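Participant: quick one, what's the 3D model for this:
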Amino acid sequence: MTTLVLAALAVLLAGPVPWLMTRLHGFRRTPRAAMVLWQAVALAGVLSALGAGLSLVTVQLVGEQSVRSYALSAIPLSLTGLVLARLLLSGHRVGTGLRQLRRRHRHLVDLLAEDHDGVHVLEHEAPTAYCVPGLRSRVVVSSGTVSSLTDRQLAAVLSHEQAHVRARHDLVLEGFTVLQEAFPRVVTSKQALAEVQLLVEVLADRAARRRQGAHALVSAFSALLDGGLVQAPEGAVAATGSDLQVRIGLLLDDHRHRVQAGVLLLLAAGVLVLPTLLVVLPWLQGLAG
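Facilitator: Have a look, this model is predicted:
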């Protein structure tokens, strides 16, 4: 029974639950709590997938110790190993690819851009602003961005990018990308990854708003778009990387929404506890037996 529950939970947490969450747009009003819930759902899905196989192995081995029980336990153990192997392989591919891209781009930025107190300015008339995250991060803007924004607007954009760097939002996005690549398309959702990308931008927007105010950031976004914004390179995290109209609306919402945040955090805790208990309890029962 535990195996079936865990297997069903893994499927639900991989597909239907993220699909539903992408349609509950009100979650975006509390981006930090929403991000915690997204991470809890992703982790619980992985735990459920691994736990389904492990619990079946426990069932087979707790009973009669025979060649048949060992043979039957090899099947779920192999499936569990396959899930784990796909996760590790996806993590290696995604992580290696992103780090190579960023390493090359940092090298180009160091060659072509001028460093102004930690901000790298590329000589280009089209506006762009992004960060190249990592241990040796770079915040990059074009000369077109500098000339098209006021000092306050530029400070707001830079605060946004620096928030990405400080919070290591790239690691959050990398983790969700790994899950997206590790599992078949039928049980994953591109909309889920897009929603997490939007939440990351909203979190950086909130950080910039606390430092420079909402008006400065909103007007900066408008000026960049009017100037013909250039898309950031692959592997970078850009201030204008997700739906700006949605983000502007959220920037203008200065309510705390504490009740919603609390509910989402409780949901995150519950989502994590359930598969953990379902994995641990069979092992404890097996040891007691």
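
Participant: make it CA atoms for all contacts and neighbour counts henceforth
Facilitator: OK.

Participant: list the contacts of stretch 42-52.
Facilitator: 2-7, 9-14, 80, 83-84, 176, 179, 271-272, 275-276, 278-279 (C-alpha atoms under 8 Å, 6 or more residues apart in numbering).

Participant: hmm, try it at 6 Å
Facilitator: Stretch 42-52 is contacted from outside by 3, 6-7, 10, 13-14, 80, 272, 275, 279, using C-alpha atoms under 6 Å, 6 or more residues apart in numbering.

Participant: before we go on, could you also do this sequence so I can check it against the first one:
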Amino acid sequence: MTAVLVLAAYALLVGVAVPYILARARWTHRAPRLAVLVWYGLMATFVVTVALALYHVALRERHIHDGLLGLLTACGLLSGVTSPGSASSPADPAALLPPLIAVLLPVGWFLRTVWRTRRAQRRHLDVLAVVGRPSAEHDAVVVDHEIPAVYCLPGRFRTVVVTHGAIRVLSREQLRAVLAHERAHITGRHHLCHAVVEGFGRAFPKLPLARHAREQTALLLEMAADDRALRFHSREVLAAAMCEVAAGQTPRAAVGAGGPSVVVRLHRLLTPGAAPRRITRLGITVGSLAALLMPLIIACGPALG
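Facilitator: From the prediction side, this is the model:
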């Protein structure tokens, strides 16, 4: 039972305490893609920890003293193998059900989110076929609307939408910059990144990790798209374009250049900081991997002792 208590405490640490610390970390805005991966690592760590804790509770620590070998054998991943001092036993379906639910619940919500997003995008494309017109000059669909807005429908449809109001108020260079931002969302498959976080949040709706991951990854993905656009356009041009389209409304299932994160992104663009050094990035990566492996070490602790 000691391993179960330690796993439960570790799940609370990852799911409740660490998200507050990471959400306030200063380096995340200077390395948004790495920060997104760290948030994913925390979510994966939480799921693995909960699954292992439920596994041990269901089996009443029947396989704990066999260590990782016994764990894999009980799960059916190894057969015909026995650990020293113990006999091989077949997997117990009733014992495997709780950890499977812990793993499959966020996966199921992820798939449902992808399906619902794709359906909403298909409906929006039907509307665009009526109110929009393809523009070869901008490689986008132009909608006759006076409010400046630029957004994209990522995934299978890969469509960038720009309103006539945005074309009117943006200079040619500013329009190119904001279009590059939207194409960065498409090439980066950021819709899947949003779906992963949304699926986790649906599976664990009251968890602080789910709330912070949803808020932070949405902002970090916008920053990652900004960084991609900055490869070809200046900070001043992109910042000016963002100001012009900040009030534009983005439809459901779309990703837009405006939105509530514009103020934070503008501050980041106009007061850039140095990116984390390579040794810092390496340390963060190693720490995330260690956090993910820790539940397995805890589960195998009795056998390693």
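
Participant: where does the TM-score land?
Facilitator: Remark: TM-score between the superposed chains equals 0.85 [TM-score structural alignment, normalised by the length of the first structure]; 274 aligned residues with a C-alpha RMSD of 2.7 Å.

Participant: widest-spaced pair of the contacts of stretch 42-52 of the first structure?
Facilitator: T80 and L272 (19.0 Å; C-alpha to C-alpha).

Participant: which residues in the stretch 1-150 of the second structure form helices?
Facilitator: 2-12, 18-23, 32-59, 67-74, 93-131 (DSSP state H, counting those that start in this stretch).

Participant: of these, which is nearest V245 of the second structure?
Facilitator: helix 93-131 (19.4 Å).

Participant: counting by contacts, list what the closest one packs against.
Facilitator: Applying 3 or more C-alpha pairs under 6 Å, 6 or more residues apart in numbering; DSSP states H and E, we find helix 93-131 of the second structure packed against helix 32-59, helix 190-203.

Participant: same thing but 8 Å
Facilitator: Helix 93-131 of the second structure sits against helix 32-59, strand 140-143, helix 190-203, with contacts defined as 3 or more C-alpha pairs under 8 Å, 6 or more residues apart in numbering; DSSP states H and E.

Participant: now render these as JSON lines, adding distance to P260 of the second structure and mean neighbour count.
Facilitator: Converted to JSON lines, these look like this (distance: least, C-alpha to C-alpha, whole Å; neighbours: other C-alpha atoms under 10 Å):
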{"stretch": "helix 32-59", "distance to P260 of the second structure": "17", "mean neighbour count": "22"}
{"stretch": "strand 140-143", "distance to P260 of the second structure": "22", "mean neighbour count": "21"}
{"stretch": "helix 190-203", "distance to P260 of the second structure": "16", "mean neighbour count": "21"}
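
Participant: with distance to G273 of the second structure added, can I get the ones you listed in CSV?
Facilitator: Below are these laid out as CSV (distance: least, C-alpha to C-alpha, whole Å):
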stretch, distance to G273 of the second structure
helix 32-59, 12
strand 140-143, 33
helix 190-203, 24
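
Participant: who wins for proximity to A240 of the second structure among those?
Facilitator: Comparing those under C-alpha to C-alpha, the one sitting nearest is strand 140-143, at 20.5 Å.

Participant: how about the strands in the stretch 101-250 of the first structure?
Facilitator: In the stretch 101-250 of the first structure, the segments counted as strands under DSSP state E, counting those that start in this stretch are 114-116, 119-122, 129-132, 138-142, 237-238.

Participant: so can I have TSV of the ones you listed showing distance to R29 of the first structure?
Facilitator: Output for those, formatted as TSV (distance: least, C-alpha to C-alpha, whole Å):
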stretch	distance to R29 of the first structure
strand 114-116	35
strand 119-122	30
strand 129-132	24
strand 138-142	27
strand 237-238	21
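
Participant: what about those strands, which gets the closest to F27 of the first structure?
Facilitator: With C-alpha to C-alpha as the yardstick, what comes closest out of the strands of the stretch 101-250 of the first structure is strand 237-238 (22.1 Å).

Participant: where in the second structure does the closest one fall?
Facilitator: Aligning strand 237-238 of the first structure against the second structure (TM-score structural alignment) gives residues 255-256.

Participant: and for stretch 120-133 of the first structure?
Facilitator: With TM-score structural alignment as the criterion, stretch 120-133 of the first structure aligns to 141-154.

Participant: wait, isn't L154 of the first structure in contact with G144?
Facilitator: No - contact criterion C-alpha atoms under 8 Å: L154 of the first structure and G144 do not qualify, at 11.3 Å.

Participant: which among the strands of the stretch 101-250 of the first structure is found nearest to V172 of the first structure?
Facilitator: strand 237-238 (11.7 Å).

Participant: next one: the closest one to chain centre, how far?
Facilitator: Centroid displacement of strand 237-238 of the first structure relative to its chain, using C-alpha atoms, centre = their mean, to the nearest Å, is 13 Å.

Participant: give me the mean distance between that strand and the second structure.
Facilitator: The superposed strand 237-238 of the first structure is, by mean C-alpha distance after the TM-score superposition for the first structure, a mean 0.8 Å from where its aligned residues fall in the second structure.

Participant: show residues contacting that strand.
Facilitator: So strand 237-238 of the first structure is in contact with 129-133, 161, 164, 170, 232, going by C-alpha under 8 Å, 6+ apart.

Participant: returning to what we had before: of all the strands of the stretch 101-250 of the first structure, which one is nearest G97 of the first structure?
Facilitator: Here strand 129-132 is closest among those (C-alpha to C-alpha), at 13.9 Å.

Participant: what packs against that closest one?
Facilitator: Judged by 3+ C-alpha pairs under 8 Å, 6+ apart, strand 129-132 of the first structure is in contact with helix 67-112, strand 138-142, helix 151-167, strand 237-238.

Participant: distance to H120 of the first structure and mean neighbour count added to the ones you listed, as JSON lines?
Facilitator: Listed next are those as JSON lines, based on distance: least, C-alpha to C-alpha, whole Å; neighbours: other C-alpha under 10 Å:
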{"stretch": "helix 67-112", "distance to H120 of the first structure": "7", "mean neighbour count": "15"}
{"stretch": "strand 138-142", "distance to H120 of the first structure": "5", "mean neighbour count": "24"}
{"stretch": "helix 151-167", "distance to H120 of the first structure": "11", "mean neighbour count": "21"}
{"stretch": "strand 237-238", "distance to H120 of the first structure": "14", "mean neighbour count": "24"}
